[in-house]
Each structure stands twice: as structure tokens, then as C-alpha cells.
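Chemist: Sequence and computational prediction follow.
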Amino acid sequence: MTPLVVIGKSGQLAWEIARLIPDAVCLGRDDIDITSDSSICDTLAPLAPRAIINASAYTAVDNAEIDEANAYLLNQTAVAKLAQYCKEQQVFLVHVSTDYVFNGEKGVPYTVDDIIEPQGMYGKTKAAGEAEVIGILPEQSAIIRTSWVYSSHGNNFVKTMLRLMADKPQLGVIDDQIGSPTWAKGLAEACIEAATGPLAGVFHWSDEGVCSWYDFALAIQKSGIDKGLLDSRIPITPIPSSAYPTPAKRPHYSVLDKTLSRSNYKTPLIHWREQLCAMMDELQ
């Protein structure tokens, strides 16, 4: 019996889980088609997993606005099929979701019970996936909502900022979107704990503390210089979201209330500045 199967091999989260649990089986789109019942059954049955972490999703936020069918296929239909398999085989499912299921206007941290009111297609499809999990196996699953995820692996805001800071004479970064950065390693630890506990329910997981993208960029630059990843400081200017229009509306406020996670998880919640520093050490 395989202790843990992770769906979404190419992503930041699966990469971190694989580092923490080397005997976990990570499956990518070449290994399993989660939109197909037969592929799910044929691939997972020989592995007989005790738990599955679904770290796969359609995450192209702007593209989802014009590619609704594929966004729903991966974020709702495939999730329902995985949940149904887990129900039939008595497998615990950890499903990773997002701050985008909320409307982004609350102004104080969102609790797990707050009204689901996504503003864009990505959020709507992720909310639909959550509803499938809750409807199909409520006692046998954990939904973990997170935000602003980054890692030393893959493409993300931190690595993009470091590249731009090395190449550009100056930068403008949005300062009216507020949230909490999340190092994928800490999120991976929380997902593993939920899977092996198991811990059922809906939880919020991000690093502690709150910032704007502008604040985050300033911290990235300071850490990059301190650790020798950047040669020199460039001017970084705060700009409003209106100066950088995108097809999908971004939440202005997406801080998640982590009260339930603090009381249920042994994995510690750590401030985002400390986590950023630890991740930057990996890039050195």
C-alpha cells in the first residue's frame, strides 16, 4: 500500500511534498488523466493509496476568463472524479484551494465559514471544486485554502521579482492588493499532516503576517541583496491596480483567518518574512 499519492507533479507544492516524503508517489498529466474515471481507477488501483493530495489545478487566472471549459474541467469535474474514487476506495483526500473563492472586499481576515463569492472564472471554478469535495466526501477530506504561493522551484512572484530587479532600472509594484505570502514548503507540511492525521474539514493556510505586493517586493529586494542574489538596489514605486489592468479581477484583500489551523495543526505557522528568508537561502 502506498502511503501517499500526490496529483500535480510539476507544481511547486508537489515538488516540496516530494522533498519532504521521498516515498510519496507524484503523478503528472503524463501519468494520470484526472478527467477520466478509467484513468483514475487504472492508475490508482495498483498503488492503493492511503491518502491523496490533489495539488493539480487550472491556475492561469487571466486565461481562465476565456477558457472556462478547461478551467471547469480541471478545477471541478476532475476534482469530483477524484473525490468519488476516494469515497469508493475509502481514501482520504486533501484538496488545495485558494483565497480567490472570496470577493476580496472584506477588509478583515476571511474565516473558513465566510460566504463564497468568487469574482473571476478561476475563483468560480475552484469554488465549484470545493463544493464537489464537500458534497461527495465531507468526513473523509480536507480542503486547504492558501494564497500567494512561492518556492525555489517553478515560476512565482519571488523569482520573477529577482529577475526583473536584476534586469530593470526601476520597477512599479501594486500596493493596493493585500494578502499573505506562503512558502510552498510550509504548505506542503500542512498538507502532509492533514493527509496522515488525517484532519478532516476546511482550513486556511498561509504564512503569518500581512503585506501588499509592493511590501513583498521590497522585502525580496532586501533579502536578495543581503544574500548576494542581487548586485544593487533599484527604485521600486508603489502603483495602484488600475495602472496594471488584467483580464481577471484580483482580490484587493485576501488575508485568511487561520484560527482553526492554529488549533488543529502541529505544523507551525511562521511569519512570511522568516519563510522568505529561508527560501532565499535555497536560491543562494
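Modeler: Perfect, I can see it now. Numbers count the residues shown, from 1 in each chain.
Chemist: From now on I want contacts and neighbour counts done on CA atoms only, so please keep to that.
Modeler: Will do.
Chemist: Pretty sure E117 sits against F102.
Modeler: Yes - counting by Cα atoms under 8 Å, E117 does reach F102; the two are 4.9 Å apart.
Chemist: Tell me where the stretch 51-200 of the chain has strands.
Modeler: With DSSP state E, counting those that start in this stretch as the criterion, the stretch 51-200 of the chain has strands at 51-54, 92-98, 141-146, 149-150, 171-174, 178-179, 182-183.
Chemist: Run a quick neighbour tally on P138.
Modeler: 18 (other Cα atoms under 10 Å).
Chemist: Distance of it relative to V94?
Modeler: Separation of P138 from V94 (Cα to Cα, to the nearest Å): 11 Å.
Chemist: picking up where we left off before, same drill for E117 and F102, tell me which one is more crowded.
Modeler: Comparing E117 with F102 by other Cα under 10 Å, the one with more neighbours is F102, at 23 against 14.
Chemist: In terms of secondary structure, what does the biggest helix by length in the chain contact?
Modeler: Longest among the helix segments of the chain by residue count, using DSSP state H, is helix 121-136. If you count contacts as 3 or more Cα pairs under 8 Å, 6 or more residues apart in numbering; DSSP states H and E, helix 121-136 packs onto helix 68-72, helix 78-89, strand 92-98, strand 141-146.
Chemist: Adding mean neighbour count and distance to I192, write the strands of the stretch 51-200 of the chain out as JSON lines.
Modeler: Output for these, formatted as JSON lines (neighbours: other Cα atoms under 10 Å; distance: least, Cα to Cα, whole Å):
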{"stretch": "strand 51-54", "mean neighbour count": "26", "distance to I192": "8"}
{"stretch": "strand 92-98", "mean neighbour count": "27", "distance to I192": "9"}
{"stretch": "strand 141-146", "mean neighbour count": "25", "distance to I192": "11"}
{"stretch": "strand 149-150", "mean neighbour count": "20", "distance to I192": "17"}
{"stretch": "strand 171-174", "mean neighbour count": "18", "distance to I192": "33"}
{"stretch": "strand 178-179", "mean neighbour count": "22", "distance to I192": "24"}
{"stretch": "strand 182-183", "mean neighbour count": "25", "distance to I192": "15"}
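Chemist: hold the first one in mind and look at this next one:
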Amino acid sequence: MVRYLVTGAAGMLGRDVQAALAGREVTALGRADLDITDASAVRHAVVGHDVVINCAAYTKVDDAETHEADAYAINATGTANLAAAAAEHHAKLVTVSTDYVFDGHASEPYAEDRERDPINAYGRTKAAGEELALAAHPDGTYVVRTAWLYGEHGPNFAATMLKLAETKDTWSVVDDQIGQPTWTGDLARQLVALVDADAPAGVYHGTNGGQTSWYGFARAVLELAGLDPERITPTDSTAFLRPAPRPAYSVLGHDAWARAGLAPMRDWPDALAAAFASGAFTGQR
């Protein structure tokens, strides 16, 4: 029987990964259970497992601008520790990365082999984590980049829009950042499918298909909730100045799935509708 270790198991994605692994032998460790920056603790935790799925991450993008060392410890050093331990114990490592490893200046989807060029501290730490993991365990590491995550078990943009709808008649959302809203339920199942298929190690892009802006995403959320999307007005990024610059274009290409003989994830509107139908937002409305 294949034995799985899930790190970052208490988070939004980690909890959906556990659901996707239902019925299998799983060790689920949250931040309180395993500090991935502790190489010795990581080696001990990986013993006896065949697959490690790393959902642990420092994701406070703005805070990372002034706490880059803290972000690096988790996103880079922690990921490297997991890769080294997985290599030592002949386990596969699936580690989740981000669209923020790119600069956001492209006009067509980023290919998996596109050179990394992050524009903020968070992106730099995630890019370093990718590089270190692939170097430490090249034949057994799967880097799966994702973006614009939403789901049942954590704070996210879609849930925020539903909360705003309870207290505001109208509000503005940026329309000049383009990306791929991605349901953690779909991503979790894709990560498991990747391992099950014994696909080649390397970089994959785990986002739902298609593209939209945050404004388009917000409107879709309200429509599916049975609310009037006209309550939201478009604006541009200058209206929301934040410490960390955001990529303007974060659409990821999915060619690696076909090369591995796997289907890419479905388009984002279909995934969002399925998330609503599953009750993912029941407690957030």
C-alpha cells in the first residue's frame, strides 16, 4: 500500500488533499505537528512514506516584503528539506508553487519551462524553493504551480466577495490583473492523479483553464450566489496600492499534462459552478 505524507495539512489545500486521498494510508501534519524548516524533524517525518505532498507555505505576500527571511525559511529551505528527505528515503515529492515565480509581463500563457523572473519577495522565495527541490531530488520531485486559489477551508477571494455582499451595496474590484481562478478541490484531485499516473518528474501547472480578471471572477461569484453582479464596478490596480507588486498577467500553460498523458484541469467557470454545487461556500454566505 502506498503511504502518503501531507504537510501543511490544516490549510485550505491541505484539507482538500486529505479528502482526495480518502481511503488511503495518510499521515496529515499541520504546522503545529511539523516545522518543515527543521531538517531533522522532516527526515524523521518522511520515514515510512512513499509520497510527500507539500502544501505548507508562507503565503502572506505583502508581509513577505519585510519578512523575506521568514518566507524563505518555509518556502525555500523547508521545501529543500522535504526534497532531500524524500530523496534519502526514495519517496516522491509533490510541492505546490505559484504563478508569482513569473514577472506577469507576458501576453500568452507561461510555459512550464519559462525562465523564472519573480517581481516580489514571496515570488523569489517560491522560485528558490522550486530550484532547490528539483536540484535535491530531480528524479522524484513534482513542482505544481497554481494560482488564485479558493475553496471551502480557508480565507480566499471568492469568500471575501460573498462577505462584502452582506454589508455593501456596491464595491470595486480590479480589472487589470488577469489569471486563472482555481478550486482547491480540483487541484487536490489533480495532485493525486499526477502521482497515481507515475508521471515524469518536473514542473506542471495546476490551474483551472481559461482566464479572467479579478473583476470577472467576482462577478461570476455573485451570479452563482444568486446576487446581482452589477453591484461590482471595475477599477485598476492603482486604486489598491499594496507593499508587494502583483503580476498583471498570471495565465499558466498546461502542456506538461498532455506530455504526461493526463488531462489538464477543467475551465474555471465550470470548476466554480461545481464548487458552489458541492457546498464549498455554504458557510461563507
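Modeler: That came in fine, so what should we check first? All of these numbers come straight from a predicted model, not from anything done at the bench.
Chemist: Superposed, what's their TM-score?
Modeler: Once superposed, the chains reach a TM-score of 0.93 (TM-score structural alignment, normalised by the length of the first structure), with 277 aligned residues with a Cα RMSD of 1.5 Å.
Chemist: Output the strands of the stretch 51-200 of the first structure as JSON lines; include the columns distance to K9 of the first structure.
Modeler: Formatted as JSON lines, the strands of the stretch 51-200 of the first structure follow (distance: least, Cα to Cα, whole Å):
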{"stretch": "strand 51-54", "distance to K9 of the first structure": "10"}
{"stretch": "strand 92-98", "distance to K9 of the first structure": "14"}
{"stretch": "strand 141-146", "distance to K9 of the first structure": "18"}
{"stretch": "strand 149-150", "distance to K9 of the first structure": "16"}
{"stretch": "strand 171-174", "distance to K9 of the first structure": "31"}
{"stretch": "strand 178-179", "distance to K9 of the first structure": "26"}
{"stretch": "strand 182-183", "distance to K9 of the first structure": "17"}
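Chemist: quick one, which of the helices and strands packed on helix 121-136 of the first structure is nearest to T43 of the first structure?
Modeler: Nearest to T43 of the first structure, of all these, is helix 78-89, at 11.4 Å by Cα to Cα.
Chemist: Tell me roughly how far the closest one lies from the second structure on average.
Modeler: Helix 78-89 of the first structure differs from its equivalent in the second structure by a mean of 0.8 Å after superposition (mean Cα distance after the TM-score superposition for the first structure).
Chemist: which residues touch that helix?
Modeler: Applying Cα atoms under 8 Å, 6 or more residues apart in numbering, the contact partners of helix 78-89 of the first structure are 34-37, 40-41, 91-93, 129, 132-133, 136-137, 140.
Chemist: Now with 7 Å, please.
Modeler: 34-35, 37, 92-93, 129, 132-133, 136-137 (Cα atoms under 7 Å, 6 or more residues apart in numbering).
Chemist: Mind checking which of those are buried?
Modeler: Among the contacts of helix 78-89 of the first structure, those classed as buried by 16 or more other Cα atoms under 10 Å are 34-35, 92-93, 129, 132-133, 136-137.
Chemist: biggest separation within those, which pair?
Modeler: With Cα to Cα as the measure, no two of those lie farther apart than T35 and F92, at 19.0 Å.
Chemist: Near V108 of the first structure, how many other residues are there?
Modeler: Neighbour count for V108 of the first structure, taken as other Cα under 10 Å: 12.
Chemist: distance of V61 of the second structure from H205 of the second structure?
Modeler: 20 Å.
Chemist: Am I right that L222 of the second structure is in contact with R231?
Modeler: No - using Cα atoms under 7 Å, L222 of the second structure is not in contact with R231; the gap is 8.9 Å.
Chemist: Same drill for the two, tell me which one is more crowded.
Modeler: Using other Cα under 10 Å as the criterion, L222 of the second structure and R231 rank with L222 on top: 19 against 14.
Chemist: which secondary structure element contains the more buried one?
Modeler: L222 of the second structure is part of helix 214-224 when elements are defined by DSSP states H and E.
Chemist: next one: that helix to chain centre, how far?
Modeler: The chain centroid and the centroid of helix 214-224 of the second structure are separated by 20 Å under Cα atoms, centre = their mean, to the nearest Å.
Chemist: mind listing what's buried in that helix?
Modeler: 214-222.
Chemist: Tell me which residues are up against that helix.
Modeler: Contacts to helix 214-224 of the second structure, defined as Cα under 7 Å, 6+ apart, come from residues 158, 161, 173-175, 177-178, 228-229, 232, 234, 273.
Chemist: Got a PyMOL select line for the buried ones in the residues you listed?
Modeler: Of these, the buried ones go into a single PyMOL selection, burial set by 16+ other Cα under 10 Å:
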select buried, resi 158+161+173+174+175+177+178+228+229+232
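Chemist: Now check the first structure for the residue matching D255 of the second structure.
Modeler: Residue pairing (TM-score structural alignment): D255 of the second structure is matched to T259 of the first structure.
Chemist: I'd say R231 of the second structure and K168 touch.
Modeler: No - between R231 of the second structure and K168 there is no contact under Cα under 7 Å: 8.7 Å.
Chemist: Just give the nearest non-adjacent residue to S254 of the first structure, would you?
Modeler: G179 (4.9 Å; Cα to Cα, 6 or more residues apart in numbering).
Chemist: The one you found contacts D207, correct?
Modeler: No - at 9.9 Å, G179 of the first structure does not count as touching D207 under the criterion of Cα under 7 Å.
Chemist: hmm, back to that, just put the contacts of helix 78-89 of the first structure in CSV and tack on distance to G107 of the first structure.
Modeler: Below are the contacts of helix 78-89 of the first structure laid out as CSV (distance: Cα to Cα, whole Å):
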residue, distance to G107 of the first structure
I34, 36
T35, 37
D37, 41
F92, 34
L93, 31
G129, 25
E132, 28
V133, 28
I136, 32
L137, 32
